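In: sequence unknown, structure follows:
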């Protein structure tokens, strides 16, 4: 199984390398969606910088920071974080979908009708709101719970969009199959998701330490870099699902 995992990761790397322009454009597009939503909800530069500084707070934990705030400050942070959750999930959602269709169109020469694609997008968007609600509930109660719920969400739903977009199954059957894959291959999938989260954190630290641009521009480049890494994760998960499906080992 180790050789197969190496092959999947190497194959994903080659795909990313051969389609780097497409992946970069999708990552930029996803970042633009993120910031358009933030602007639409009036998350201005000043508020973004407040949140940015809190994310890079060195000495205090999230919980200590929140406990030291008054109610008005907590409401502002909750509002900003809530909108960021919505904007991030929707932008990542589109990145996920278009990356999957990019893989399919190149790897399998699949051309789907635009109406079918839009129908799939609308269906999975409804499912996305369940995840948003789940994370809202967590962040409102405790920031530690939010981080745990964020990791759990990515683990539990990791294969759901792939199965839903590539198979003739509804979203709930796709979610059930995703859970089955996670249960069977938890020692493979969970470390991959955790490594991705660690990489996100290291990139965040990098952009904190090396302020080449203004903080606002750094946030944009941080988003683009995270989107590229997330695209690589999507490709790996897609290849792994194809491996499971072809070998009928689910």
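Out: Received the coordinates, thanks. If you're wondering where the values come from, they're calculated on a predicted model, not measured in any experiment.
In: When you work out contacts or count neighbours from here on, use the C-alpha atoms and nothing else.
Out: OK.
In: any idea which residue sits dead centre in this protein?
Out: Note on the chain: the residue nearest the mean C-alpha position is residue 92, at 4.9 Å, using Cα atoms, centre = their mean.
In: Residue 84 versus that residue, what's the distance?
Out: 12 Å (Cα to Cα, to the nearest Å).
In: one step back: the residue nearest to the centre of the chain is in what secondary structure piece?
Out: helix 71-107 (DSSP states H and E).
In: What are the buried residues along that helix?
Out: For helix 71-107, a neighbour-count test (16 or more other Cα atoms under 10 Å) marks 74, 77-78, 80-104 as buried.
In: mind checking how far that helix is from the chain centre?
Out: On the basis of Cα atoms, centre = their mean, to the nearest Å, helix 71-107 sits 7 Å off its chain's mean C-alpha point.
In: Which other helices and strands does it contact?
Out: Counting contacts by 3 or more Cα pairs under 8 Å, 6 or more residues apart in numbering; DSSP states H and E, helix 71-107 packs against helix 20-40, helix 45-55, helix 114-141, helix 160-166, helix 215-246.
In: Now the common contact residues for residue 92 and residue 84.
Out: Between them, residue 92 and residue 84 share no contacting residue under Cα atoms under 8 Å, 6 or more residues apart in numbering.
In: returning to that earlier point: which of the helices and strands packed on helix 71-107 sits most buried?
Out: Sort those by mean neighbour count, taking mean count of other Cα atoms under 10 Å, and helix 160-166 sits at the top with a mean of 20.
In: Format the helices and strands packed on helix 71-107 as a markdown table; extra columns: distance to residue 177.
Out: Shown next, in a markdown table, are these (distance: least, Cα to Cα, whole Å):
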| stretch | distance to residue 177 |
| --- | --- |
| helix 20-40 | 27 |
| helix 45-55 | 35 |
| helix 114-141 | 15 |
| helix 160-166 | 8 |
| helix 215-246 | 11 |
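In: Between those helices, which one is closest to residue 66.
Out: When those are compared by Cα to Cα, helix 45-55 sits nearest residue 66, at 9.9 Å.
In: Contacts for that closest one next, please.
Out: Residues outside helix 45-55 that contact it (Cα under 8 Å, 6+ apart): 77, 80-81, 215-216.
In: Report the angle between that helix and helix 71-107.
Out: Angle, helix 45-55 to helix 71-107, by axes from the mean of the first three to the mean of the last three Cα atoms, to 10 degrees: 90 degrees.
In: if we can go back for a sec, which ones are touching the closest residue to the residue nearest to the centre of the chain other than its chain neighbours?
Out: Nearest non-adjacent residue to residue 92, counting by Cα to Cα, 6 or more residues apart in numbering: residue 30, 6.5 Å away. Residue 30 makes contact with 91-92, 94-95, 224, 227, according to Cα under 8 Å, 6+ apart.
In: Pasting the second one now:
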């Protein structure tokens, strides 16, 4: 067997240089030419910096993450909501080129009264602690959000926060995998168009299926009708070939009156 080539460590810090088969996510050096740094470095910020919510009120943080290193990095982002909050953000994986910045929409909901600290966590290693943690301080009051309908037992009105979170996730994914910057409004229009297209395809397939069933039924009915006509024609031909006979007349005695 041919021995495997030794991995290269340019700066001699004990971390191998990244390659196509061994990335930073796998444990490679995020700074292959700097012996003092080997972990990925990010610049992170969120707007608004703090939030104050009523019970049941949602808030969306617009957060940006920038790769400050010289090597492309794959990251995994999740949110730890902590106490008094309900997290609506869907965790995701993103690829960030050097000096590239991505934008995420983080949606949380006030669930109980108190002070909370949601945490935006960025992982750049497959098996390791977060590379960066960004705090989102939130105060949840004891007042019921005006968006909730409180009559006896409070029943929430139509809540679009979950839909907004889903659209934000779709927009983030499309922005990462296409050359365009996709907003949640663009994502909503795209989802609407895809829904109409799917409905049209389903209706078309159903109409074609019904048409095929009707055609099969018509073929069967035509075959049965043709069989009945054949039976009638054969019966007529059989009677047509018979010799006609003169029926016997009854015998009557006819007397002439004189």
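Out: It's in. All of these numbers come straight from a predicted model, not from anything done at the bench.
In: what's the TM-score here?
Out: Scored against TM-score structural alignment, normalised by the length of structure 1, the superposed chains reach a TM-score of 0.26; 91 aligned residues with a Cα RMSD of 4.7 Å.
In: Which parts of structure 2 are strands?
Out: Counting by DSSP state E, structure 2 has strands at residues 42-47, 51-55, 58-67, 73-80, 85-87, 92-96, 101-110, 114-123, 132-144, 148-149, 155-156.
In: TSV please, covering those strands and showing mean neighbour count and distance to residue 172 of structure 2.
Out: As requested, those are exported to TSV (neighbours: other Cα atoms under 10 Å; distance: least, Cα to Cα, whole Å):
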stretch	mean neighbour count	distance to residue 172 of structure 2
strand 42-47	17	15
strand 51-55	19	23
strand 58-67	19	11
strand 73-80	20	12
strand 85-87	22	17
strand 92-96	15	9
strand 101-110	22	6
strand 114-123	19	15
strand 132-144	18	19
strand 148-149	15	29
strand 155-156	12	28
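In: Now tabulate the ones you listed in JSON lines and tack on distance to residue 176 of structure 2.
Out: Converted to JSON lines, the strands of structure 2 look like this (distance: least, Cα to Cα, whole Å):
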{"stretch": "strand 42-47", "distance to residue 176 of structure 2": "17"}
{"stretch": "strand 51-55", "distance to residue 176 of structure 2": "28"}
{"stretch": "strand 58-67", "distance to residue 176 of structure 2": "13"}
{"stretch": "strand 73-80", "distance to residue 176 of structure 2": "11"}
{"stretch": "strand 85-87", "distance to residue 176 of structure 2": "23"}
{"stretch": "strand 92-96", "distance to residue 176 of structure 2": "7"}
{"stretch": "strand 101-110", "distance to residue 176 of structure 2": "8"}
{"stretch": "strand 114-123", "distance to residue 176 of structure 2": "16"}
{"stretch": "strand 132-144", "distance to residue 176 of structure 2": "20"}
{"stretch": "strand 148-149", "distance to residue 176 of structure 2": "35"}
{"stretch": "strand 155-156", "distance to residue 176 of structure 2": "34"}
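In: if we can go back for a sec, of all pairs in the contacts of residue 30 of structure 1, which one is the farthest apart?
Out: 94 and 224 (13.8 Å).
In: what does the helix or strand hosting residue 15 of structure 1 contact?
Out: For residue 15 of structure 1, the host element (DSSP H and E) is helix 2-18. For helix 2-18 of structure 1, contacts defined as Cα under 8 Å, 6+ apart pick out 23, 232, 235-236, 239-240.
In: Just send those back as a markdown table, with distance to residue 186 of structure 1 too.
Out: What follows is the contacts of helix 2-18 of structure 1, written out as a markdown table (distance: Cα to Cα, whole Å):
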| residue | distance to residue 186 of structure 1 |
| --- | --- |
| 23 | 28 |
| 232 | 19 |
| 235 | 18 |
| 236 | 15 |
| 239 | 16 |
| 240 | 13 |
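In: Nearest spatial neighbour of residue 99 of structure 1, chain-adjacent residues omitted?
Out: Nearest to residue 99 of structure 1 is residue 231, by Cα to Cα, 6+ apart, at 6.8 Å.
In: Revised request: answer the last question for residue 76 of structure 2.
Out: Nearest to residue 76 of structure 2 is residue 93, by Cα to Cα, 6+ apart, at 4.4 Å.
In: What are the boundaries of the helices in structure 2?
Out: Using DSSP state H, the helices found in structure 2 span residues 161-177, 184-240.
In: on that earlier part again, of the strands of structure 2, which is nearest residue 219 of structure 2?
Out: Proximity to residue 219 of structure 2 (Cα to Cα) singles out strand 92-96 among those, at 55.0 Å.
In: Specify the angle between the closest one and strand 58-67 in degrees.
Out: Using the same axes, to 10 degrees: strand 92-96 of structure 2 against strand 58-67 is 30 degrees.
In: and the residue nearest to residue 99 of structure 1, what does it touch?
Out: 23, 27, 95-96, 99.
In: Surely residue 96 of structure 2 is in contact with residue 103?
Out: No - judged on Cα atoms under 8 Å, residue 96 of structure 2 makes no contact with residue 103 at a distance of 11.1 Å.
In: measure residue 98 of structure 1 to residue 243 of structure 1 for me?
Out: Plainly put, residue 98 of structure 1 is 21 Å away from residue 243 of structure 1 if you go by Cα to Cα.
In: go on, residue 102 of structure 1?
Out: Distance of residue 102 of structure 1 to residue 243 of structure 1, given as Cα to Cα: 18 Å.
In: what's the answer for residue 33 of structure 1, then?
Out: Residue 33 of structure 1 sits 32 Å away from residue 243 of structure 1, going by Cα to Cα.
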